[in-house]
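Q: can't give you the sequence, but here's the structure:
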C-alpha cells in the first residue's frame, strides 16, 4: 500500500469488494449464456413455425384443388387436410421465453453484486469509489447493465442483453486483469466534490451510450442479413431502443463535460485546454449530436446507426486508450 497518500483503508471491505467484483462477472457470464441459448431456441421455434405455416399453405392449396374437381362432402370423422399441425407432443415448446424470463433476474442479481462491490470500495477508502481507471470502468459497466435492464425490460427484447453483457464482461475482465488498483485514498488533486459529480455523470452517460452502440450494431446486422437474423427484434424496434438511449444519455454526457470544465477552472485555472481526454469527450459529444440530427432526417436511419457506432467507438477509446496510451492531465487517475 502506498504510504504517501495518507488515509484510512479498510482492507477487509476492500477484499470483499474485489470478491464481489469477480462474482458479478461470473453471474453476468451465466446470464449471457442463458440469453444466448434463449436466442438459439427462439430461432428454432421460428423455423418450426415457418415450416408449419408452409405445410399448412400447401395443404390448403391441396384442399382447394380437390374441391374444384369433386364436390363430395367428406364423411363425419374424416380429417381435414388443411389442418396440418402434427401431434401436440411433437411440437417444440417455446422454452426460449421461459429461459429468457429466468435469465433476467440473474442479470439483476449480478447487478446487485456489482453495485455492492462499488459501494464497499467506497466504504473501504472513505471516498467516492471512482478515483482510478479500475473504479471508473466498474462504475461505467454497472451503469451499462442498469441501462440494459431498464431499456430492454420487455420480454421480447431481453435476449439482446446477451450482447450488452458480452461487452460488459470484456470491459470488466480488462479492468480487473490489467487496470486493477488496490483500495487506497486518492491523490490530493482528486480530493474534490467535483469528483463525485463529474465522474459519476460521465460514467452513467457512457454506460447508457454503450447500450445504444451495441443495439445499433445489431440493427445494422439485422438490416444486412434480414432473413438469417430473424431471431432478433425488428429493425424498427432496434432503432427505437438505440434512439431512446441516446436521447437520455446525450444531455447527461454534455452536463458531465460542463462539470469537468468547471472543475478544470478550479483546479488548473482554465475551463478548457484541449487535453486529450477533453478533446475526445468533445468529439464524442459532436458525434452523438450528429446522430440525433441524422436520426431526425427522413431516410437516414441506416446512416444514423453508423454514426451511432462511431460514437460507440469514441466512447470506448475515451475509456481506455486516452488513459493508457496518450499522456495528459487526466492521466493522474492512475492504474
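A: Yep, that arrived. Computed from a predicted model, the values in this text were never measured in an experiment.

Q: C-alpha from now on. contacts and neighbour counts both.
A: OK.

Q: Need the three-state assignment for residue 228.
A: coil (DSSP: H, G, I helix; E, B strand; the rest coil).

Q: if I look at residue 101, how far off is residue 35?
A: 9 Å (C-alpha to C-alpha, to the nearest Å).

Q: Let me see the ranges of the helices in this structure.
A: Counting by DSSP state H, the segments of the chain that form helices are 11-69, 95-125, 133-151, 161-178, 193-194, 200-224, 235-268, 276-295, 301-319, 321-324.

Q: got the contact list for the fourth one?
A: Helix 161-178 has contacts (C-alpha atoms under 8 Å, 6 or more residues apart in numbering) with 25, 28-29, 31-33, 35-36, 133-134, 137-138, 141, 144-145, 148-149, 152, 210-211, 214.

Q: before we move on, what about the third one?
A: With C-alpha under 8 Å, 6+ apart as the test, helix 133-151 has contacts from 107-108, 111, 114-115, 118, 129-130, 161, 164-165, 168, 171-172, 175-176, 179-181, 199-200, 203-211, 241, 245, 319, 323, 333-335.

Q: now that helix against helix 11-69, angle please.
A: Per axes from the mean of the first three to the mean of the last three C-alpha atoms, to 10 degrees, the angle that helix 133-151 makes with helix 11-69 is 30 degrees.

Q: Helix 133-151: which residues count as buried?
A: 133-149, 151 (16 or more other C-alpha atoms under 10 Å).

Q: residues contacting residue 219?
A: If a contact means C-alpha under 8 Å, 6+ apart, then residue 219 has 235, 238-239, 305 as its contacts.

Q: again, only this time at 10 Å
A: Contacts for residue 219 (C-alpha atoms under 10 Å, 6 or more residues apart in numbering) come out as 213, 226, 229, 232-239, 241-242, 301-302, 305-306.

Q: picking up where we left off before, common neighbours of residue 101 and residue 35, please.
A: Here residue 101 and residue 35 have 158-159 as joint contacts, going by C-alpha under 10 Å, 6+ apart.

Q: okay, those two: which has more neighbours?
A: The neighbour comparison of residue 101 against residue 35 (other C-alpha atoms under 10 Å) goes to residue 35, with 27 against 19.

Q: Comparison target below:
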C-alpha cells in the first residue's frame, strides 16, 4: 500500500515537471521570437549586398561603348543608335546567403536574446528529462507504454537532438523557434487528449524488446522530425531564392524572415544528412519489431496496420534517398518525398493507435 502511494506521488511529480517544462518552453519560445524580431542580417548577407552595390556603382561610372549602326538606303546614308539593352546585376550564388540567427553575424541585441532562448531551452529540457525518468520510476518500466508517455518521450528526444547539434558546434539555432513551437503543441496534446494514468504493461508488451524497439522508434521519430523541418524550410527558402533569381521583389516581411534562414543548399544538405543517418536505424527498428512480434504473437509479419504504415514510412524514405542519387529528382521533388515519409510516420503513430483496430493499439485513449 505504501509502495502504491509512493508510485502515485512520483507520477504526480512527473506531471508537475512536465507542466513546469512547458512553462519554460513558452519563455524560450518568446525569446526565440524576440531574436528573430531584433536580429539583423548576418555578415554574409551584408557583405554580398555591399559587393553588389560596389559593382553596380563601378558599372555606372564607366559608360558602356555603344556600337554605331549604319543604315544604307537607296540614295541615302544615315547613322542610328542601337536599341538600349537593360541588364540587372547577377544574382549571388544560392549558397552565398546568411545562415540565420546565431550565424556569422547578427546584432548584439538579437544574439543576446538567442543565447537566452538556448539557456531556457536547456533548463526546460532538463525538467522534461527528469519528468520522463520519474515517470519510469513510478511505473517501474520503460516510460513509453502508451501514447501519453510516447509523446512526452518523443518531444524530449527532439529537443535533445537540437541541443546535441548545438553542442557539436553546428549552426542550427534557426531550428529553435519551429522546434519549441512543435514541442509545446505535442506536450499540450499529450497532457490533455492523450493523458493516461500510470499503469503496468499488458503482457504482450512486457518484454526486453520494449527497451530496444520502442526507444529506437522514438529516436528515429525525433530525427525524422528534424529532417522534415529542414525539408519544409528548404521548400520555402528555395521558392524565395527562385523568385529573387527571376527578378521578383518579395515582400519586406518575407525578406526579413527568410534571410535569417540558411540557404536552400544548406537546408537541403542538412535534411539529407539527418535522413540518411537515421534510415539504417529505422530499418533495424522494423526488424526488431518483427522479432518481437514473433515472440509475442508467433509470427514475424502479419500486415497489421502498424506494420503496414511502418513499411510505408520505410519505402518513402528509401525512395527519398534514391531520389537524391538521381539527377532528375533532386531538390523540391526529393523534399516532398521526405515530408511524405514523416507524414507516414505520424499516421503510423497517431492514426493507427486511435483509428485502427490493431494489435499495436496500446494508446490508452
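A: Cool, the structure landed. Everything numeric in this text was worked out from a predicted model, so none of it was measured.

Q: that older thread, could I have the buried ones of the contacts of residue 219 of structure 1 as ChimeraX selection syntax?
A: A single ChimeraX command is used to select the members of the contacts of residue 219 of structure 1 judged buried by 16+ other C-alpha under 10 Å:
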select :213,229,232,233,235,238,239,241,242,301,302,305,306
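
Q: Look at the equivalent of residue 254 of structure 1 over in structure 2 and say how many residues are nearby.
A: Under the alignment by TM-score structural alignment, residue 254 of structure 1 pairs with residue 283 in structure 2. Residue 283 of structure 2 has 15 neighbouring residues, counting by other C-alpha under 10 Å.

Q: likewise residue 227 of structure 1?
A: Using other C-alpha under 10 Å, the number of residues around residue 227 of structure 1 comes to 9.

Q: which bit of structure 1 covers stretch 25-35 of structure 2?
A: Matched against structure 1 by TM-score structural alignment, stretch 25-35 of structure 2 falls on residues 28-38.

Q: mean shift of the matching stretch relative to structure 2?
A: Following the fit onto structure 2, the mean deviation recorded for stretch 28-38 of structure 1 is 2.0 Å by mean C-alpha distance after the TM-score superposition for structure 1.

Q: Distance check, the spatially most central residue of structure 2 against residue 349 of structure 2.
A: Geometric centre of structure 2, nearest residue: residue 229, 2.4 Å, by C-alpha atoms, centre = their mean. Separation of residue 229 of structure 2 from residue 349 of structure 2 (C-alpha to C-alpha): 18 Å.

Q: Could you pull up the residues touching the nearest residue to residue 333 of structure 1 once chain neighbours are set aside?
A: Using C-alpha to C-alpha, 6 or more residues apart in numbering and skipping the chain neighbours, the partner closest in space to residue 333 of structure 1 is residue 132 (4.7 Å). By C-alpha under 10 Å, 6+ apart, the residues touching residue 132 of structure 1 are 179-181, 183-184, 186-187, 190, 331-335.

Q: who wins for neighbours among these?
A: residue 184 (26 neighbours).

Q: counterpart of that one in structure 2?
A: Using TM-score structural alignment as the criterion, residue 184 of structure 1 maps onto residue 199 of structure 2.

Q: tell me the contacts of the residue lying closest to its match once chain neighbours are set aside?
A: Spatially, and ignoring its direct neighbours in sequence, residue 199 of structure 2 is nearest to residue 139 (6.3 Å; C-alpha to C-alpha, 6+ apart). Shown in contact with residue 139 of structure 2 (C-alpha under 10 Å, 6+ apart): 4, 7-8, 10-11, 145, 198-201.

Q: same check, this time on residue 141 of structure 2
A: So residue 141 of structure 2 contacts 135, 199-201, 206, 210-211 (C-alpha under 10 Å, 6+ apart).

Q: and which of these is nearest to residue 295 of structure 2?
A: Closest approach between those and residue 295 of structure 2, by C-alpha to C-alpha: residue 206, at 11.0 Å.

Q: how many other residues sit next to the closest one?
A: For residue 206 of structure 2, the count of nearby residues is 15 (other C-alpha under 10 Å).

Q: before we move on, what about residue 27 of structure 2?
A: 18.

Q: what's near enough to touch the residue nearest to it when sequence neighbours are not counted?
A: Excluding its sequence neighbours, the residue lying closest to residue 27 of structure 2 (C-alpha to C-alpha, 6+ apart) is residue 120, at 7.0 Å. Taking C-alpha under 10 Å, 6+ apart, we find residue 120 of structure 2 in contact with 21, 24-29, 31-32, 114, 126.

Q: Residue 285 of structure 2 now?
A: 212-218, 220, 279, 291, 310.

Q: same thing with residue 329 of structure 1?
A: Residue 329 of structure 1 is in contact with 264, 268, 273, 275-278, 323, counting by C-alpha under 10 Å, 6+ apart.

Q: Only the buried subset of these, as a PyMOL command please.
A: Buried subset of the contacts of residue 329 of structure 1, written as a PyMOL selection, criterion 16+ other C-alpha under 10 Å:
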select buried, resi 264+276+277+278+323
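
Q: now for the contacts of residue 329 of structure 1, which pair is the farthest apart?
A: So, these by C-alpha to C-alpha: farthest apart are 268 and 323, at 18.6 Å.
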